[in-house]
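predicted model and sequence below, questions to follow.
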Amino acid sequence: MKDTKPIQVRYEGEVATILLDRPDRANTITLQLTIDFNDALDELERDPNIACILIMGAGEKHFCGGADLREIENMMTEEGVTGDPRRDFIRHIEEVSKPVICVINGAAMGGGCEIALACDFRIMSEDAKIGLPEIRFGALPGAGGTQRLPRIVGLAKAKEMILLGNPLSADEALSAGLVTAIVPREKLLEAARDLASKLADKAPFALAAGKRLMNEALSIPLDEGLTLERRVIRDMASDEEREEFRARSAAKSSVYAGIFSATKAKSN
């Protein structure tokens, strides 16, 4: 019997993948999906063995097609389309202290695009599309699209995307600065894992502090931001945490040096 959970969480070393697992419904968002998504993020936040999170859609056609229209009324609140009444799951992505990479392996439309906008990095398949088409149906993005998109691509491009409702190809998304990289479909997951591995090598306390500071940078005055920056960097880790990270980095460097020496000796 098929597991009917709307998401799956998969682990590979220090990287966890949240898989939107409703391929027969274009991985669209339901109330249960938002609840399970929030629970997964909470669990991964607490897990000291996880350094980076990937978000991906099941199947090959869709990353996420937005909200499941059969459940849209269940997910509406006075604040908009937030899903889980306990917490806005898209906002939760931004609030998680660990870096989140969106692996756009298919069409990312409406809420799917809004999930991507909340992630720290976006890597896109060459044949995928991304957009906010709601205006075509007399609606507007209701899960942060009108606020996050201008911050990422600029006001003019955001107006073009939202007010015309036309999706972008991967090349157009890269040119607009909407995605970090585009790669062939067969190399997409490899590229995402490579980026995740590079992030996992960094100090977790510095990643968390940097993410927080940059997320707040555009919503507070510069002087306030500079004060916050000094305070957060000063307090972001204990002496023990800093020493532990230095020791871990030194150990990894020794391992890499040993591998390099062995490889060099073998080649000679």
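Everything's here; your move.

from now on I want contacts and neighbour counts done on CA atoms only, so please keep to that.
OK.

strands of the stretch 151-268 of the chain, start to end?
168-169, 181-183 (DSSP state E, counting those that start in this stretch).

where exactly do the helices run in the stretch 151-268 of the chain?
In the stretch 151-268 of the chain, the segments counted as helices under DSSP state H, counting those that start in this stretch are 155-164, 170-175, 188-200, 204-217, 222-235, 239-267.

OK, contacts around Gly142?
Taking Cα atoms under 8 Å, 6 or more residues apart in numbering as the definition of contact, the neighbours of Gly142 are 80-81.

what about it, which SS state?
What DSSP: H, G, I helix; E, B strand; the rest coil gives for Gly142 is coil.

re earlier: for the helices of the stretch 151-268 of the chain, give me CSV that also has distance to Cys102.
As requested, the helices of the stretch 151-268 of the chain are exported to CSV (distance: least, Cα to Cα, whole Å):
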stretch, distance to Cys102
helix 155-164, 19
helix 170-175, 14
helix 188-200, 8
helix 204-217, 15
helix 222-235, 26
helix 239-267, 27
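
report the central residue of the chain.
Centrality entry for the chain: nearest residue to the mean C-alpha point is Cys119, 2.8 Å, by Cα atoms, centre = their mean.

so how far is stretch 38-56 from its chain's centroid?
Centroid displacement of stretch 38-56 relative to its chain, using Cα atoms, centre = their mean, to the nearest Å, is 11 Å.

and for stretch 57-72?
In terms of Cα atoms, centre = their mean, the centre of stretch 57-72 is set 16 Å apart from its chain centre.

endpoints of it, how far apart?
Between the opening and closing residues of stretch 57-72 there is a gap of 20 Å (Cα to Cα, to the nearest Å).

picking up where we left off before, any chance of CSV for the helices of the stretch 151-268 of the chain, columns distance to Arg148 and mean neighbour count?
As requested, those are arranged in CSV below (distance: least, Cα to Cα, whole Å; neighbours: other Cα atoms under 10 Å):
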stretch, distance to Arg148, mean neighbour count
helix 155-164, 9, 16
helix 170-175, 15, 18
helix 188-200, 22, 17
helix 204-217, 11, 17
helix 222-235, 19, 13
helix 239-267, 33, 12
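
putting a second one here so we can go through both:
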Amino acid sequence: MDTGYALVNVKIAGNVGEITLNNPSKHHALSTALIDDLCAALEEMLLAQVRAVVLRAPAGARVFSSGHDVRELPTNGRDPMTYDDPIRRVIRMVELYPAPVIAMVEGTVWGGACELVMSCDIIVAGDDSTFAVTPAKLGMPYNISGVQNFLNAGGMPLCKEMLFTAQPICVQRLVAQGIVSHAVPRSELESLTRTIADQIAKNSPLVISLLKEELRLLSASHNLRPETFERVQAMRRQVYDSEDYQEGIRAFFEKRTPQFQGR
């Protein structure tokens, strides 16, 4: 069964569902409209009771996703990374989805799309893929739950390098860190991903759902004191109110390197 939304395509074959991002003119940026379609597609998969979901870009894509749609970032100091904002909503949905979600990655992955991919349960990538976490390049303060997701996925040294440098990291390093399960030639990507999805779909869906929830709870069992959380939120607010944040947004649209002044 194949169905489609404006910005994602959906295919269900047996007990495996496939969601393909479909906005190549914007490099599959995580706009509100695309995320709405992605969430709707996941709801459709839930109703169909699929036992594994594959999230992918179109075959042969140079960019899996360019991350946040910078055109939708606010210029008035409003925080775009709060609990109810679109990217937080879709990441929660992937994390809480009762069946495993497999990211099949072709091409480059940027910014918030890295967190979306890393929130998936298994990542299978082309051996020429790269990942870049770029909020520092835009002057955008990433929120604490997103940073914790990167930290849980990659460990402190790699997390710091990716966040501080905002430079692309080759997929082989992510395999070595245990973030990406497999990096294979693109010609083998679909076959391997489908094999993994089919293997999952043959197992007990109740047990798989329980195991996913147990693993999620165990990985999130680090508490922050309320005053620590509030202090970090205050620091983030200062960044959103800063000249540097406005400069980062302007530089993106003017296609130039931002000149950050630290104020």
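On my side now, so go ahead. Computed from a predicted structure; not experimentally measured.

let me see the TM-score of these two.
A TM-score of 0.76 describes the superposed chains when it is computed by TM-score structural alignment, normalised by the length of the second structure; 216 aligned residues with a Cα RMSD of 2.3 Å.

still on that earlier bit, as JSON lines, the strands of the stretch 151-268 of the first structure with distance to Pro23 of the first structure would be great.
Rendered in JSON lines, the data for the strands of the stretch 151-268 of the first structure read as follows (distance: least, Cα to Cα, whole Å):
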{"stretch": "strand 168-169", "distance to Pro23 of the first structure": "21"}
{"stretch": "strand 181-183", "distance to Pro23 of the first structure": "22"}
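
format those strands as a markdown table; extra columns: distance to Leu207 of the first structure and mean neighbour count.
Rendered in a markdown table, the data for the strands of the stretch 151-268 of the first structure read as follows (distance: least, Cα to Cα, whole Å; neighbours: other Cα under 10 Å):
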| stretch | distance to Leu207 of the first structure | mean neighbour count |
| --- | --- | --- |
| strand 168-169 | 30 | 19 |
| strand 181-183 | 20 | 20 |
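
for these, which one sits closest to Val100 of the first structure?
With Cα to Cα as the measure, strand 181-183 is the member of those nearest Val100 of the first structure (14.7 Å).

mean per-residue distance, the closest one versus the second structure.
For strand 181-183 of the first structure, the mean distance from the matching residues in the second structure following superposition reads 0.5 Å, by mean Cα distance after the TM-score superposition for the first structure.

quick one: that strand to chain centroid distance?
15 Å.

list the contacts of it.
The list of residues contacting strand 181-183 of the first structure from outside it, by Cα under 8 Å, 6+ apart, reads 122-126, 170-171, 174, 191.

could you do stretch 47-54 of the first structure as well?
Stretch 47-54 of the first structure is contacted from outside by 13-18, 44, 98-103, 192, 196, 199-200, 204, using Cα under 8 Å, 6+ apart.

let's see 7 Å
Contacts made with stretch 47-54 of the first structure from outside it, assessed by Cα atoms under 7 Å, 6 or more residues apart in numbering, are listed as 14-18, 44, 98-103, 196, 200, 204.

now do the end-to-end distance for that stretch.
15 Å.

follow-up on the earlier one: which of the contacts of stretch 47-54 of the first structure lies closest to Glu73 of the first structure?
Closest approach to Glu73 of the first structure among the contacts of stretch 47-54 of the first structure (Cα to Cα): Ile18, at 24.9 Å.

can you find the partner of that closest one in the second structure?
Applying TM-score structural alignment, one finds that Ile18 of the first structure aligns to Ile19 in the second structure.

closest to Ser267 of the first structure among the contacts of strand 181-183 of the first structure?
Ser267 of the first structure lies nearest to Ala191 out of those, by Cα to Cα, at 28.2 Å.

coming back round to it: gap between the match of Ile18 of the first structure and Val8 of the second structure?
For Ile19 of the second structure relative to Val8 of the second structure (Cα to Cα), the value is 7 Å.

what does Val171 of the second structure give?
If you measure Val171 of the second structure against Val8 of the second structure using Cα to Cα, the figure is 25 Å.

would you list every one of the helices in the stretch 1-150 of the first structure?
For the stretch 1-150 of the first structure, the helices defined by DSSP H, counting those that start in this stretch occupy 31-46, 89-95, 111-118, 145-153.

ranking the ones you listed by burial, who's on top?
Among the helices of the stretch 1-150 of the first structure, helix 111-118 has the highest mean neighbour count (mean count of other Cα atoms under 10 Å), at a mean of 26.

contacts only, for the match of Ile18 of the first structure.
Taking Cα under 7 Å, 6+ apart as the contact definition, Ile19 of the second structure lies against 8-11, 54-56.

out of the strands of the stretch 151-268 of the first structure, nearest to Leu149 of the first structure?
Relative to Leu149 of the first structure, the nearest member of the strands of the stretch 151-268 of the first structure by Cα to Cα is strand 168-169, separated by 13.0 Å.

enumerate every residue touching Asn27 of the first structure.
Asn27 of the first structure sits next to 20-21, 57, 62-65 when contact means Cα under 7 Å, 6+ apart.

go with 10 Å
Remark: with contacts taken as Cα atoms under 10 Å, 6 or more residues apart in numbering, Asn27 of the first structure is in contact with 6-7, 19-21, 33, 56-59, 61-68, 108, 112.

among these, which lie within strands?
By the criterion of DSSP state E, membership of the contacts of Asn27 of the first structure in strands covers 7, 19-20, 56-57, 62-64, 108.

if I look at Met104 of the second structure, how far off is Tyr5 of the second structure?
Computed as Cα to Cα, the Met104 of the second structure to Tyr5 of the second structure distance reads 20 Å.
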